[in-house]
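In: The sequence and its predicted three-dimensional model are supplied below.
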Amino acid sequence: MERYLVGGAVRDALLGLPVQDRDWVVVGADPAAMQAAGFISVGRDFPVFLHPQTQEEYALARTERKTAPGYHGFAFQASPEVTLEQDLARRDLTINAMAQDESGAIIDPYGGRRDLEQRVLRHVSEAFAEDPVRILRLARFAARFADFSVAPETLALMRRMVEAGEINALVVERVWQELSRGLMEHKPSRMFEVLRDCGALARLAPELDKLWGVPQPPAHHPEVDTGLHLLMVLDQCATQRAPLPVRYACLCHDLGKGETPADMLPRHIAHEGRSARLARRLSERWRVPTDCRELAELVAREHTHVHQCLSFGAEARLRLLDRCDAWRRPERFELLLWACECDARGRLGLEQRDYPQRERLRRDLQAASTVDLAAVSAAALAEGKQGPEIGKAVQRARLRALQALDDA
């Protein structure tokens, strides 16, 4: 029985990056031998075990062959006769197909070390084409290792996979899993560039793919192209270390611009409502978690109003707070402001601009939240008011608080 450290742990160590997870491959063993050695079986689809002390994953060396379309259409063989080289051959990229033995020596049968040095993402073999998830994984790695290029032959293979319809066999849960992880990488724009280059974005999210080539007013958007603006906004999210709901909301905030009639370009009147509708549709298709879905619709609907709030009077700002349900959902309102700041800074030459709107609306919410609701309600009841009239009294009190802030 021989064990080898494999995959991301070897790759990241060679890059000088912190090693997060350590995965192992065992050669020359079977399930009975692993269990006899104290390992705990956890694999459903193929033999994977947990080390009894470290809890690290140990998988038996295996080969696989395609039996049906899609992510689950594989048959696996794990036996003591499978070699390390055969196991590494089934991996997606050369930089993930290296191993390290117990003496520290690197086993690199497919040129992964060379591709690390040359900053290239390259598939190990034509077996890459058998698993459409690998398109998403490669795009995610492009977002993590932003200075890596995709090998031309790998990009061509990915295009053939898309044209063959393999991308249509992806299960939505896996799509969201990979895309959400890619959104949280150092340069999320790269993920969408790669997906667009191979044609996968048009299949997975035509609402997003339509944004490229759509112009915007240069006075507000020096970068002009809506797709380029989207990429810049996503990278602003990464720069500001925004959480996933903010990044997903920014991904969806301008979807309606892809449906602006040609005779209305480059202006995008009423794109906010279209964006919210398309964000809802995309979230349903990808089965996006509720916190991400709700924030995406809110940002799509309200981001231009937040941008314009400095010119609003107290009444308009109060209506904005009401529409955002800021009283009951202050944490979500703060995420809305964060997404709007990323949007404002995701423009060519304006990446360092100030965004006073964020502090303006924070102060508004704080001032209006100091209103003593119990006292206002009691006073209204004493005057014989009921139901909606009490609500109006609360609104008048909140409005006075904002007006006092303006007068200060």
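Out: Cool, got the structure. Quick caveat: nothing in here was measured; it's all calculated off a predicted structure.
In: Could you use CA atoms for every contact and neighbour count after this?
Out: Will do.
In: can you pull out the strands in this structure?
Out: Applying DSSP state E to the chain gives strands spanning 2-6, 23-27, 40-41, 48-50, 57-60, 62-66, 74-78, 99-100, 106-107, 120-121, 149-150.
In: mind putting those in TSV, mean neighbour count included?
Out: Shown next, in TSV, are these (neighbours: other C-alpha atoms under 10 Å):
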stretch	mean neighbour count
strand 2-6	20
strand 23-27	21
strand 40-41	18
strand 48-50	21
strand 57-60	24
strand 62-66	18
strand 74-78	15
strand 99-100	22
strand 106-107	19
strand 120-121	24
strand 149-150	17
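In: putting a second one here so we can go through both:
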Amino acid sequence: MQIYKVGGAVRDRLLGKPVTDIDWVVVGATSEEMLAKGFRPVGADFPVFLHPKSGEEYALARTERKSGRGYGGFTFHASPEVTLEEDLIRRDLTINAMAEDDQQNLTDPYHGRRDLEARLLRHVSPAFAEDPLRVLRVARFAARYAALGFTVAPETMALMRQLSESGELQALTAERSWKEISRALMEDQPQVFIEVLRACDALKVLMPEVDALFGVPQPEAHHPEIDTGLHTLSVLEQSALHKQPLTVRWACLLHDLGKGLTPEEDWPRHIAHEHKGLKLIKAVNERFKAPKDCQELALLVGEYHTHGHRALELKPSTLLELLQSFDVYRRPQRFEEFIAACEMDARGRKGLEQRNYPQADYLRGAATAARSVAVQPLLEKGFKGPELGEAIKRERLKALKAYKEAASV
């Protein structure tokens, strides 16, 4: 039995990056031997075991063969005869197909270290094209390591394009796709993830609603970058620079989908794009089974982001309706995330990335003013039921009128 550290732990050590998760591969062992040593099996599909003390994953060296469609369409073979090189060749990228023994001696049969130094994301073997999930994984790695200068090797991009055109991407489950998408959006340069998917024609398969934004013009006076797709990439980039959570980043990606529905004869204006985009945002949300908080914020940002930009001009009654829509009294954090998404949208414009966004503090102040209305005095006056609700609404409107007047002085 020989044990090797493999994959990301080796890659990140060689890159000088912190190593978080460690995966191990065991050569020359059987499942029975692993169980005898106290390892705990993980599921029934893979020969993977948890270490009895550290809890880290140890997988028996295995080969795999394509047997069906999609990510799960593989037959695995694990036995003591499978070599380390045979195990490594089934991996996606050369930089993930290296192994180390306990003395840090490197096993690198597919030149992963060379590609690390060349800053290339290159597939290990033609079997790369058998797994459609790898299109998303490579795009995610491109987003992770873009700051280090990594790019996708042309021959790997060609295989990704082949996968995009094969129909295999449709075989991916919503759960697996979302796992990759959500991780990619939380990388330092999530816009690169979208750029790579678009470059290999996967974006128009996975998110045609986002792909449709490229080439759609906006008024140059408001959007110096003009192109709606490029604007979306910039908004996503800003969301990462400002360390926004996943909910905000997802909303940033989807906020302008309605502009993809504008007839060409109406360009560059996009009348009512906020409302038109809701059905598209809903479709993308459902396609990937995004978490509920991501779904809700994306829809609210899609519908109301222009309200956010015009906050200082809104009538108190419109401002109150906006606050009610977000249920700021019980869910203040959601409104805070809406404000963040609006600010990222404003900053995601060429040359305007550093411009102040006074709407943010104004909206926060409006929410505070509305929340400051006390219910108890109204109860003491005898209001109850629907009448109480109307009385609260009147008092909140009064508070917002006072707030607006004070802010404009």
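Out: That came through, no problem. These numbers come from a predicted model, not from an experiment.
In: How close are the two chains, by TM-score?
Out: Once superposed, chain against chain, the TM-score is 0.97 (TM-score structural alignment, normalised by the length of the first structure); 404 aligned residues with a C-alpha RMSD of 1.2 Å.
In: Reformat the strands of the first structure as TSV; add distance to residue 305 of the first structure.
Out: Formatted as TSV, those follow (distance: least, C-alpha to C-alpha, whole Å):
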stretch	distance to residue 305 of the first structure
strand 2-6	51
strand 23-27	49
strand 40-41	55
strand 48-50	52
strand 57-60	50
strand 62-66	51
strand 74-78	50
strand 99-100	53
strand 106-107	56
strand 120-121	42
strand 149-150	39
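In: between the ones you listed, which one is nearest to residue 229 of the first structure?
Out: Closest to residue 229 of the first structure of these is strand 149-150 (C-alpha to C-alpha; 21.6 Å).
In: quick one: which of the strands of the first structure is nearest residue 286 of the first structure?
Out: The nearest among those, by C-alpha to C-alpha, is strand 74-78 at 23.6 Å.
In: Show me the contact partners of that closest one.
Out: Residues outside strand 74-78 of the first structure that contact it (C-alpha atoms under 8 Å, 6 or more residues apart in numbering) are 30, 46, 47, 60, 61, 62, 63, 64, 65, 66, 67, 68.
In: now it, how far from the chain's geometric center?
Out: 31 Å (C-alpha atoms, centre = their mean, to the nearest Å).
In: export the contacts of strand 74-78 of the first structure to a markdown table and tack on distance to residue 169 of the first structure?
Out: Listed next are these as a markdown table, based on distance: C-alpha to C-alpha, whole Å:
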| residue | distance to residue 169 of the first structure |
| --- | --- |
| 30 | 32 |
| 46 | 21 |
| 47 | 25 |
| 60 | 27 |
| 61 | 27 |
| 62 | 24 |
| 63 | 22 |
| 64 | 18 |
| 65 | 17 |
| 66 | 14 |
| 67 | 14 |
| 68 | 10 |
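In: Can you spell out which helices and strands pack onto the longest helix belonging to the second structure?
Out: Longest helix in the second structure by number of residues (criterion: DSSP state H): helix 385-408. Helices and strands touching helix 385-408 of the second structure, by 3 or more C-alpha pairs under 8 Å, 6 or more residues apart in numbering; DSSP states H and E, are helix 316-326, helix 359-371, helix 376-380.
In: Any buried residues in that helix, and which?
Out: Buried positions in helix 385-408 of the second structure, judged by neighbour count with 16 or more other C-alpha atoms under 10 Å: 388, 391-393, 395-401, 403-404.
In: and what of stretch 331-338 of the first structure?
Out: Neighbour count says stretch 331-338 of the first structure has 332, 333, 334, 335, 336, 337, 338 buried, by 16+ other C-alpha under 10 Å.
In: tilt between the longest helix of the second structure and helix 316-326?
Out: Helix 385-408 of the second structure and helix 316-326 are oriented at 120 degrees to each other (axes from the mean of the first three to the mean of the last three C-alpha atoms, to 10 degrees).
In: which other residues reach helix 385-408 of the second structure?
Out: 316-317, 319-320, 365-366, 369-371, 373, 375, 378-379, 383.
In: Need those in JSON lines (columns: neighbour count and distance to residue 86 of the second structure).
Out: JSON lines is the format used below for these (neighbours: other C-alpha atoms under 10 Å; distance: C-alpha to C-alpha, whole Å):
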{"residue": "316", "neighbour count": "22", "distance to residue 86 of the second structure": "68"}
{"residue": "317", "neighbour count": "16", "distance to residue 86 of the second structure": "68"}
{"residue": "319", "neighbour count": "24", "distance to residue 86 of the second structure": "63"}
{"residue": "320", "neighbour count": "20", "distance to residue 86 of the second structure": "64"}
{"residue": "365", "neighbour count": "16", "distance to residue 86 of the second structure": "62"}
{"residue": "366", "neighbour count": "23", "distance to residue 86 of the second structure": "63"}
{"residue": "369", "neighbour count": "19", "distance to residue 86 of the second structure": "66"}
{"residue": "370", "neighbour count": "24", "distance to residue 86 of the second structure": "65"}
{"residue": "371", "neighbour count": "16", "distance to residue 86 of the second structure": "63"}
{"residue": "373", "neighbour count": "18", "distance to residue 86 of the second structure": "69"}
{"residue": "375", "neighbour count": "14", "distance to residue 86 of the second structure": "70"}
{"residue": "378", "neighbour count": "17", "distance to residue 86 of the second structure": "75"}
{"residue": "379", "neighbour count": "12", "distance to residue 86 of the second structure": "75"}
{"residue": "383", "neighbour count": "17", "distance to residue 86 of the second structure": "76"}
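In: Widest-spaced pair of those residues?
Out: 365 and 383 (27.2 Å).
In: now the helices and strands packed on helix 385-408 of the second structure in a markdown table, with distance to residue 225 of the second structure?
Out: Listed next are these as a markdown table, based on distance: least, C-alpha to C-alpha, whole Å:
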| stretch | distance to residue 225 of the second structure |
| --- | --- |
| helix 316-326 | 29 |
| helix 359-371 | 22 |
| helix 376-380 | 51 |
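In: Nearest to residue 17 of the second structure, out of the ones you listed?
Out: Taking these one by one with C-alpha to C-alpha, helix 359-371 is closest: 35.8 Å.
In: mean deviation of the closest one from the first structure?
Out: Its matched residues in the first structure lie on average 0.8 Å from helix 359-371 of the second structure after superposition (mean C-alpha distance after the TM-score superposition for the first structure).
In: which stretch among the strands of the first structure comes nearest residue 166 of the first structure?
Out: strand 62-66 (12.3 Å).
In: so what secondary structure elements neighbour that closest one?
Out: Looks like strand 62-66 of the first structure contacts strand 74-78, helix 84-89 (3+ C-alpha pairs under 8 Å, 6+ apart).
In: Repeat the analysis, applying 10 Å as the threshold.
Out: If contacts are counted by 3 or more C-alpha pairs under 10 Å, 6 or more residues apart in numbering; DSSP states H and E, strand 62-66 of the first structure sits against strand 23-27, strand 74-78, helix 84-89.
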